[in-house]
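Peer 1: Structural data only, the sequence is not supplied:
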């Protein structure tokens, strides 16, 4: 008869094959229409949880791999890093510095020789994926891209000149963002004059715009989340831009297809329209890089994360797909993507006199492959926007500091928009700054809970993933300097926030100015846009009426003056109709922002779920 040990091994092998086949062949009943991951959509149900919690992100990366990313980013942030990476002497110096700088760290925080060597040899892959003529560079983590060369000096100056027309208005008319303490000046903001479901009229049907809801969402969204991430009241209004099919590797040509950009008058700011078209054309190569690294449905991504070759979604850390834990009422087998820190079962803290002794007892730590194995290139599945019509939401805003108000406290963690707006990526051009300290944009991501390596083994989860009991399943992805002239793009599945900054010289004012473009998922059916939704600004309608009344070729000029005056008075005072006056638009914005604050609060507690280790 076979020994008990052999029997256990055979049983484990059977369970492992069953687990892998389930991961490989299970398909959702209805596949959603989107290709790219969204921050509002569940990635699946946690197989590691006996409670079957909804997962709102990929499996977490090990801290070891995140430290490898940090080392790589520190090197790639150096001037002329690409040339230096080809110099064997400099590479050896970097290797020595990386080793020396972690001497005082505990062993579970140190990068191994393999990790350092993998990171250094991977630099060649980063160089290959970049674009030298356009200055495209990979940022601190996958799918974050930037360039300091995309926008020419002439275009930047033209942007500053044209935006000055929006800034040069009486103080009483300036739109300081609510709650910003008169620091954030909104010049063009999508929360003003948004789509109002059930009220905003679509010109193609002459009926009100309906919430774009998909039946398949019921599978991917739980009922308690629907109420928070899907707005049934408001939506930001994008404009459509046709992207040229020429110059496949260069700056694209973008042409506005829609009649207007929301909150930017097409006649008054005609030149600014041209600048925005050129800027969006320049953003296209960055957007393509971002989309190429998140290309694939959630189910495709999940299957990859569950394979040996791509543990945790990357392949940098060696995998050990062995015994896991029997959990839940169905006693489902869970495989381990990385080795447990204990070779022969969890050690109890009570066995050791000090915490240092407990940590020193750790027997196994993650290990990387000896050198670059193509992990970075495997994440890159080229996606082109050339020849497509894309939908973009445009925003222009400034941050102003004064000697009386000289510190910007920083922003809050957030993603852009809500589910119905379908924003898949963001790009920001930092086109002007003066007299401010270094400013950075920080990133983090929501993950699923880590695999239980053994029941209630909190130390293992802390050492491997940086997650402890009752902490949110979030991982930091690093930050990047947002210096003047830089264009930065990233996927909307990453949360981001502006880090604090202040005046360099506290005796005089300073500012930072941005052009932001939010890209609607280009793989889906177009959402309602400025192509199908006429302007809702009553002042625009009034201006058009008065201009038509002055034009002898217009039929409006034949109307009696009394009728023109009556229509004008109605446009200025109307509420609840097709058009909004400025006062009502601000009231709508207040309600829209309140709704999104509820979403952000709910998301913090639900999407970024807490890592709770069950007592089985």
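Peer 2: Ah, there it is. From a predicted model like this one, the values you see are computed outputs, not experimental measurements.
Peer 1: CA only for contacts and neighbour counts going forward, please
Peer 2: Noted.
Peer 1: What is the subsequent helix or strand relative to the longest helix seen in the chain?
Peer 2: Across the chain, the helix with the greatest residue count (assigned by DSSP state H) is helix 582-606. Per DSSP states H and E, the first helix or strand lying C-terminal to helix 582-606 is strand 610-611.
Peer 1: Just list what that following strand packs against, helices and strands only.
Peer 2: Judged by 3 or more C-alpha pairs under 8 Å, 6 or more residues apart in numbering; DSSP states H and E, strand 610-611 is in contact with strand 471-472.
Peer 1: Return the set of buried residues in the strand or helix carrying residue 5.
Peer 2: Residue 5 belongs to helix 4-25 when elements are defined using DSSP H and E. For helix 4-25, the neighbour count (16 or more other C-alpha atoms under 10 Å) marks 12, 15, 16, 19, 20, 23, 24 as buried.
Peer 1: Put this next to the first one:
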């Protein structure tokens, strides 16, 4: 029920996976538009059936049980699926099952393209992560970073990538790149100042990163300005993956003084092969007893427009039937993340509930990052979930009105074929829901960046005790491209820099009042208050 993105690029059989990705998604804002196709009502019905089955425990083993399949067939009839549609769903499920490896907990979720695991990160690493969280939470209250600066919101950011991002007009460029987190921390406030995005492009135009790849920066020719930022960019960290899949962090994590071995182990567990997306199925058409008017038979376009409008108004909308399922071809070149350099942005956040604030109201719908940040997938580890009611990660994909390529008189067909009308306000609904992932303690989820996501509402399970949902998130940069990272942008936190200043002569002997005055007059590094103002822009 998924599909391959279509491309006019023809690649040789010997092309590597990186070359294939770049051929399908050349650098630019279109990379993250997500505005490609919309599923028909028939497809949505089949998707719901497939998702409902995949959400059940042991569905792979149940595929071969005749009684279970008969029960699924009964459910399908109740959901108005035809025999042909059910056959397609079952054949596709068999293909999905073939992607799972015996003894491996990594599995396709109830949402297409989303993989989950309950046992991916071992207990020892999870407990270490919980211990480090306690250390981070001990920060002074004035430094605690609540989302929207509202403690009642209950979301505490321990690591927020939107704080101290790459600011093209302010950030420094470090050359040559640092090769370790400790080395990067020694270069606080160092480096050259390009000053503009154009100067950043010029400075990096002939430069290679530590992996020998060219850097990507947005250009004036990039489309969809609303999803490209020409001012800011998240700063990913560098992760080196060896031939066995073990991960080493080779640059600092933005907004975090290093406690690196724990995060390295989590990324090691997350680096796993991803499933392929599947081929699109269906089309749509009109059917009428009367022949469709032919434009060549008309002398005036106005007359033709009136007749074709009338014909389509009275024609019956034919919902298409699926063809037989055909498993997609697997990539010629196996795609592995081993023995290569990865970039990932790190976020760490807690949702904390108390008897006085017992409910979390949920997130708004959002898309991960901006197009210039080249985020291709998001991995979330729910490492500590305790005393909360059922909650879920909800996923949907946006569509764009112009993608249908229809005239005004085709609106009825589009609305009926794709089910996009919102009956509450009689407007077109420009998104399609893909489903929910139930959240539990220890769950790992990886989903593609084209999905919009939202955390559902939840509350305390036992209202007399506190509860929480704590998560560690990695936003993975497309491995076929490179963006400026913490390897070439030194730390920008004024407080980190000021620690070194206070330890040196003559500043260590000055009164605090004078030191505060000096800090208030320093333009770079950036103060926490200014970093929060930048985040709001």
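Peer 2: Received, thanks. Being a predicted model, the structure only gives us computed values, none of them experimental.
Peer 1: so where does the spatially closest residue to residue 116 of structure 1 that is not a sequence neighbour fall, helix or strand?
Peer 2: Computed as C-alpha to C-alpha, 6 or more residues apart in numbering, the closest residue to residue 116 of structure 1 that is not its neighbour in sequence is residue 95, at 6.7 Å. Per DSSP H and E, residue 95 of structure 1 falls inside helix 88-100.
Peer 1: Read off where the following helix or strand past that helix ends up in structure 2.
Peer 2: Using DSSP H and E, the helix or strand that follows helix 88-100 of structure 1 in sequence is helix 113-129. Helix 113-129 of structure 1 corresponds to residues 83-99 in structure 2, going by TM-score structural alignment.
Peer 1: mean deviation (superposed) between that stretch and structure 1, please.
Peer 2: Its matched residues in structure 1 lie on average 1.3 Å from stretch 83-99 of structure 2 after superposition (mean C-alpha distance after the TM-score superposition for structure 1).
Peer 1: So for that stretch, what gets flagged as buried?
Peer 2: Going by neighbour count (16+ other C-alpha under 10 Å), the buried part of stretch 83-99 of structure 2 is 85, 86, 87, 88, 89, 90, 91, 92, 93, 95, 96, 97.
Peer 1: picking that back up, contacts for the helix holding residue 95 of structure 1 next, please.
Peer 2: Residues outside helix 88-100 of structure 1 that contact it (C-alpha atoms under 8 Å, 6 or more residues apart in numbering): 71, 84, 85, 111, 116, 117, 120.
Peer 1: rerun that using 6 Å as the cut-off
Peer 2: Residues from elsewhere that reach helix 88-100 of structure 1, judged by C-alpha atoms under 6 Å, 6 or more residues apart in numbering: none at all.
Peer 1: got it, and stretch 529-537 of structure 1?
Peer 2: With C-alpha under 6 Å, 6+ apart, stretch 529-537 of structure 1 has contacts from 202, 203, 237, 238, 239, 258, 579, 580.
Peer 1: returning to that earlier point: just send the buried residues of helix 4-25 of structure 1 back as CSV, with distance to residue 265 of structure 1 too.
Peer 2: Shown next, in CSV, are the buried residues of helix 4-25 of structure 1 (distance: C-alpha to C-alpha, whole Å):
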residue, distance to residue 265 of structure 1
12, 67
15, 64
16, 62
19, 58
20, 56
23, 52
24, 52
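Peer 1: In the stretch 251-400 of structure 2, what residue spans correspond to strands?
Peer 2: For the stretch 251-400 of structure 2, applying DSSP state E, counting those that start in this stretch gives strands covering 285-287, 316-318, 340-353, 359-360, 366-367, 375-386, 392-398.
Peer 1: among these, which is nearest residue 105 of structure 2?
Peer 2: Minimum separation from residue 105 of structure 2 across the strands of the stretch 251-400 of structure 2 (C-alpha to C-alpha) falls at strand 375-386, 14.6 Å.
Peer 1: Where in structure 1 does that closest one fall?
Peer 2: Matched against structure 1 by TM-score structural alignment, strand 375-386 of structure 2 falls on residues 423-434.
Peer 1: What residues sit buried inside the matching stretch?
Peer 2: Neighbour-count burial for stretch 423-434 of structure 1 [16+ other C-alpha under 10 Å]: 423, 424, 425, 426, 427, 428, 429, 430, 431, 432, 433.
Peer 1: So residue 470 of structure 1 sits against residue 462, correct?
Peer 2: No. In this structure residue 470 of structure 1 lies outside contact range of residue 462 using C-alpha atoms under 6 Å: 11.7 Å.
Peer 1: These two: who's more crowded?
Peer 2: A count of neighbours by other C-alpha atoms under 10 Å puts residue 462 above the other of residue 470 of structure 1 and residue 462, at 15 against 11.
Peer 1: For whichever residue in structure 2 pairs up with the residue nearest to residue 116 of structure 1, the count of nearby residues, please.
Peer 2: Matched by TM-score structural alignment, residue 95 of structure 1 corresponds to residue 73 in structure 2. Residue 73 of structure 2 is flanked by 18 other residues according to other C-alpha under 10 Å.
Peer 1: hang on, the earlier thing: can you put the buried residues of stretch 83-99 of structure 2 in TSV and add distance to residue 246 of structure 2?
Peer 2: Below are the buried residues of stretch 83-99 of structure 2 laid out as TSV (distance: C-alpha to C-alpha, whole Å):
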residue	distance to residue 246 of structure 2
85	43
86	42
87	42
88	39
89	37
90	37
91	36
92	33
93	32
95	30
96	27
97	27
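Peer 1: gap between the aligned partner of residue 441 of structure 2 in structure 1 and residue 403 of structure 1?
Peer 2: Under the alignment (TM-score structural alignment), residue 441 of structure 2 pairs with residue 484 of structure 1. Taking C-alpha to C-alpha, to the nearest Å as the measure, residue 484 of structure 1 falls 22 Å from residue 403 of structure 1.
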